[in-house]
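**Student:** I would like to see how this sequence folds:
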Amino acid sequence: MTALKAHEVARYLARPDLSEGIFLAYGPDGGLVRETAQRLIRHLSGDDPGAANITVFDGPELVADPSLLVLEARSVSLFGGKRIIRVRNAGKALVMPLTELRDDPGGAAIVLEADNLPPRDALRALVEAAKLGRALPCYPDTDETLAALMRDTFNQAGIRTDADVIPTLRDILGNDREVTRRELEKLVLYAAAGKALTREDVLLLCADNGALAIDAILDATGGGHAEKLEQALNRALAASVNPQQLLAMLTGHFANLRRWRTEVDGGRTPRAVLDGLRPKPHFSRINALEQQLRLWSDAALATASERLLQATSDSRRRPALAETVLRRTTLALCMLAATH
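**Tutor:** All right, here's what the predicted structure looks like:
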């Protein structure tokens, strides 16, 4: 009986111990399931992948006639080469034909892809119990495995990365392996000439422009950076972010600044205040937030909050002018910060 643990799969794919039999990639991460099957097929194809005889079925296709799987496994390749059968969306309908092939696959490698399967699932149990069977669980990446994948990808491509590239990518991406691979391929292609990646590159290429621009709007307004503010506003609005939503987030941001400023006025340093926050702001914003706490007094923050409340009221009364109100208000606050 061979039931691999999820953390053992990557090592197994580097050196599979079988060249024939039944291989089952299963789990909730559909992207990782597909990638696992693809990597295994590449290895099984040998030194000449083009010579491999690969047949692909979809699970529902075999439900109507499961015997097709047995016929394909028993058939002789007309052109030689490794016989590989790939079955996507595999399910319990395959248990009977696979039982026939379990002990004698006839030299064929049968690679199954399935959703998450409980331990008592008939298909999973059959493969795990088979002498010529290997079950490969595919569960979502953890922060550690995701970071390792990113480092390995960039190292193999000879790309240097700034220290904040991988943490930023972890924050942006989910844990679907297929999505992660696609974004990493895009970054590798982008950095192919210069062989270097910065956080700004990652944000430009991988982040949702609207969501990403919000932090930039908050910090440009609070920090007095008019040019950055215009760029961030353009990006957010182009991504269809609602101007009233941005005004609400700005109101919350300045309310936070005022609350934190009270602690600074009580004798704590801006950095100590920020370090004590839970949840802690992303490290990439710490310097900008510290600068804002030094720029703004409590009285000035109170004025800013009043302006934002008035702007919010104006935008609700006249929704057609919400963008104009947003731009006018943020620029005024930006200029106020710059004069401190």
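**Student:** going forward, measure contacts between C-alpha atoms and count neighbours the same way
**Tutor:** Fine.
**Student:** helices or strands up against the strand or helix carrying residue 310?
**Tutor:** According to DSSP states H and E, residue 310 maps onto helix 298-317. If you count contacts as 3 or more Cα pairs under 8 Å, 6 or more residues apart in numbering; DSSP states H and E, helix 298-317 packs onto helix 243-265, helix 322-338.
**Student:** Strands of the stretch 51-200 of the chain, start to end?
**Tutor:** 53-58, 83-88, 109-114, 133-137, 160-161, 196-197 (DSSP state E, counting those that start in this stretch).
**Student:** any chance of these in JSON lines, with distance to residue 215 too?
**Tutor:** Below are the strands of the stretch 51-200 of the chain laid out as JSON lines (distance: least, Cα to Cα, whole Å):
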{"stretch": "strand 53-58", "distance to residue 215": "45"}
{"stretch": "strand 83-88", "distance to residue 215": "42"}
{"stretch": "strand 109-114", "distance to residue 215": "40"}
{"stretch": "strand 133-137", "distance to residue 215": "38"}
{"stretch": "strand 160-161", "distance to residue 215": "23"}
{"stretch": "strand 196-197", "distance to residue 215": "21"}
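**Student:** Contacts made by stretch 171-178 with the rest, please.
**Tutor:** Taking contacts as Cα atoms under 8 Å, 6 or more residues apart in numbering, the residues outside stretch 171-178 that touch it are 29-32, 34-35, 140-142, 146, 179-180, 206-207.
**Student:** coming back round to it: mind listing what's buried along the helix holding residue 310?
**Tutor:** Residues of helix 298-317 classed as buried by neighbour count (16 or more other Cα atoms under 10 Å): 298, 300, 301, 304, 305, 307, 308, 311, 312, 315.
**Student:** Next one: the third one from residue 244, what distance?
**Tutor:** What that stands for is residue 301. 20 Å (Cα to Cα, to the nearest Å).
**Student:** repeat for the first one
**Tutor:** With distances taken as Cα to Cα, residue 298 is found 25 Å from residue 244.
**Student:** next one: residue 176
**Tutor:** Using Cα to Cα, residue 176 is found at 32 Å from residue 244.
**Student:** Over to residue 121?
**Tutor:** 50 Å.
**Student:** before we move on, the earlier item: any of the contacts of stretch 171-178 buried? List them.
**Tutor:** Counted by 16+ other Cα under 10 Å, the contacts of stretch 171-178 give 29, 30, 31, 32, 34, 35, 140, 141, 146, 180, 206, 207 as buried.
**Student:** check contacts around residue 153.
**Tutor:** Taking Cα under 8 Å, 6+ apart as the criterion, residue 153 is in contact with residue 184.
**Student:** again, only using 6 Å
**Tutor:** By Cα atoms under 6 Å, 6 or more residues apart in numbering, residue 153 lies in contact with nothing.
**Student:** Neighbours of residue 119, how many?
**Tutor:** Using other Cα atoms under 10 Å, residue 119 is surrounded by 10 other residues.
**Student:** Next, the structure of the following sequence, for comparison with the previous one:
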Amino acid sequence: MKIDARSVARILREPGALRVILLHGDDSGLIRERARLAATAIAPNLDDPFRVAVLDRDAADRLDEEIFALSLAGGRRVVWVRDGGDSLTAPLKASLARPSDTLVIVEAPGLASRARLRALAEAQADCAAIACYPEEGRALEASIRQMLAEEDIRIDPDALSWFAGLLGPNRAATRGEVEKLALYAGRGGQLSLDDVRMCIGDAAGVSLEDAAFAATAGDRAGADIAIERALAEGTSPIAVARSLLSHLHRLRRARIAMDGGQSRADAMRGLRPPVFFKRTDAFGQALSLWTAARLMEAAEQTQRLELECKQTGAPDLALCRRHIARLAATAMAGRRR
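**Tutor:** Model prediction:
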């Protein structure tokens, strides 16, 4: 059966009588994290060879043997398959026709929507098909807050918003950055915006932010260096587009406030979260180079960039570099005007 987003946490915490949990989607880090949660719900010690068997995609011929093996020490067993595909469909279907209390967890990143394995898991009442796609917006912020709450750590709203805006679409990378914050804050701590910036100042997201600020301020050389660093550190082209779009919208809000009579300083202070003090010069310079109309046009071009990057086979890295160069050129034209 297909599991909706609201029921995922409960299913992973209490698999009950389920015999198969299929985890599919684009976020391999989230798939691995959820597989681990489901496995520990059955076998708290994942290093126990009598209760946990880990197989790769080429071990489909061992699946039946592992599913029906007995646990010598007692307790329910887990068969955890990494990088599963349609080759598992036939052996899984055959095993479901025979009684067993073993839970089979299948990681299947990139599984096609019409895959036979997915159709099997969605059709069977004792199977769960769980989609694992990158979180964004409020869902991502809620996950970050939950991870920190596990260590009794609180985070200021502006710090949470800034931090979430830096993260790419991989849950494993998000978890790593959150763990870094938790170590910095300590159990029971409180994280401010300055704390978060200080702690993750070497993250790829900071390079991405550097690229956005440099490009809109007309610094072509600085933007080129920053975007190359961000891409080399693993930032996805989709994250580039979304970060740029967020930055352009903040510039446009401030520019509209200035057009309404506010001073540049007041317009910048009115943004939430506020502009980081080390970036006020670049942000202010960009406000002097762009009109609200040109910022809107740049935002629309950035939205098209995200759509283009999502097309199969698109040269997404080249598209990102070209877009950064185009923004810097537009800003420089504003300076000449």
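**Student:** quick revisit: tell me which of the contacts of stretch 171-178 of the first structure fall in helices.
**Tutor:** 30, 31, 32, 34, 35, 146, 179, 180, 206 (DSSP state H).
**Student:** And the equivalent of the second one over in the second structure, how far from residue 115 of the second structure?
**Tutor:** With the correspondence set by TM-score structural alignment, residue 31 of the first structure lines up against residue 29 in the second structure. Noted for residue 29 of the second structure: a distance of 21 Å to residue 115 of the second structure, by Cα to Cα.
**Student:** Give the full set of residues in contact with residue 239 of the second structure.
**Tutor:** Contacts of residue 239 of the second structure (Cα under 6 Å, 6+ apart): residue 168.
**Student:** That one: helix or strand, and which one exactly?
**Tutor:** Judged by DSSP H and E, residue 239 of the second structure forms part of helix 237-259.
**Student:** How far off centre is whichever helix or strand comes after that helix?
**Tutor:** Following helix 237-259 of the second structure in sequence order, the next helix or strand is helix 264-269 (DSSP H and E). Computed by Cα atoms, centre = their mean, to the nearest Å, the chain-centroid distance of helix 264-269 of the second structure equals 32 Å.
**Student:** so what secondary structure elements neighbour the helix or strand just after helix 264-269 of the second structure?
**Tutor:** Once helix 264-269 of the second structure ends, the next helix or strand along the chain (criterion: DSSP H and E) is helix 280-289. On a contact count with 3 or more Cα pairs under 6 Å, 6 or more residues apart in numbering; DSSP states H and E, helix 280-289 of the second structure meets helix 316-336.
**Student:** of all the buried residues of helix 298-317 of the first structure, which comes closest to residue 261 of the first structure?
**Tutor:** residue 298 (6.4 Å; Cα to Cα).
**Student:** now that closest one: how far from residue 221 of the first structure?
**Tutor:** Going from residue 298 of the first structure to residue 221 of the first structure by Cα to Cα gives 16 Å.
**Student:** neighbours of the alignment partner in the second structure of residue 202 of the first structure, just the number please.
**Tutor:** In the second structure, the residue matched to residue 202 of the first structure (TM-score structural alignment) is residue 196. The tally of other residues near residue 196 of the second structure (other Cα under 10 Å) stands at 21.
**Student:** got it, and residue 219 of the first structure?
**Tutor:** Using other Cα under 10 Å, residue 219 of the first structure has 23 other residues around it.
**Student:** Quick check: closest non-adjacent residue to it.
**Tutor:** Of all residues not flanking residue 219 of the first structure in the chain, residue 288 sits nearest, at 6.4 Å (Cα to Cα, 6 or more residues apart in numbering).
**Student:** How about residue 308 of the first structure?
**Tutor:** residue 251 (5.9 Å).
**Student:** what about residue 295 of the first structure, neighbour count?
**Tutor:** 18.
**Student:** Tell me the spacing between it and residue 333 of the first structure.
**Tutor:** Residue 295 of the first structure is 12 Å from residue 333 of the first structure, where distance means Cα to Cα.
**Student:** mind listing what the equivalent of residue 86 of the second structure over in the first structure touches?
**Tutor:** Alignment note (TM-score structural alignment): residue 86 of the second structure maps to residue 92 of the first structure. Applying Cα under 6 Å, 6+ apart, we find residue 92 of the first structure in contact with residue 123.
**Student:** ok, residue 55 of the first structure touching residue 87?
**Tutor:** No. Assessed by Cα atoms under 6 Å, residue 55 of the first structure is found out of contact with residue 87, at 8.5 Å.
**Student:** Settle it for me: which of those two has more neighbours?
**Tutor:** The neighbour count for residue 55 of the first structure versus residue 87, taken as other Cα under 10 Å, is higher for residue 87 (24 against 13).
**Student:** what residues are up against that one?
**Tutor:** So residue 87 of the first structure contacts 56, 57, 58, 112 (Cα under 6 Å, 6+ apart).
**Student:** Quick one: map the third one onto the second structure.
**Tutor:** Mapped onto the second structure by TM-score structural alignment, residue 58 of the first structure lines up with residue 56.
**Student:** With residue 108 of the second structure as the reference, measure out to the residue nearest to its match when sequence neighbours are not counted.
**Tutor:** What sits nearest to residue 56 of the second structure in space, not counting adjacent residues and going by Cα to Cα, 6+ apart, is residue 82, at 4.9 Å. To residue 108 of the second structure, residue 82 of the second structure is 7 Å away according to Cα to Cα.
**Student:** Looking at these two, which is more packed in?
**Tutor:** residue 108 (26 against 19).
**Student:** ok, the more buried one touching residue 26?
**Tutor:** No. Contact criterion Cα under 6 Å: residue 108 of the second structure and residue 26 do not qualify, at 9.3 Å.
**Student:** Skipping adjacent residues, who's closest to residue 1 of the second structure in space?
**Tutor:** The shortest distance from residue 1 of the second structure to any non-neighbouring residue, by Cα to Cα, 6+ apart, is to residue 122 (4.0 Å).
**Student:** is it true that that neighbour touches residue 2?
**Tutor:** Yes. Under the criterion of Cα under 6 Å, residue 122 of the second structure makes contact with residue 2 at 5.1 Å.
**Student:** Mutual contacts of these two, please.
**Tutor:** Joint contacts of residue 122 of the second structure and residue 2 (Cα under 6 Å, 6+ apart) are residue 129.
**Student:** Can you give me the buried ones in stretch 178-190 of the second structure?
**Tutor:** For stretch 178-190 of the second structure, by 16+ other Cα under 10 Å, it's 178, 181, 182, 184, 185.
**Student:** Residue 98 of the second structure: which of these is nearest?
**Tutor:** For those, the nearest to residue 98 of the second structure is residue 178 (42.9 Å; Cα to Cα).
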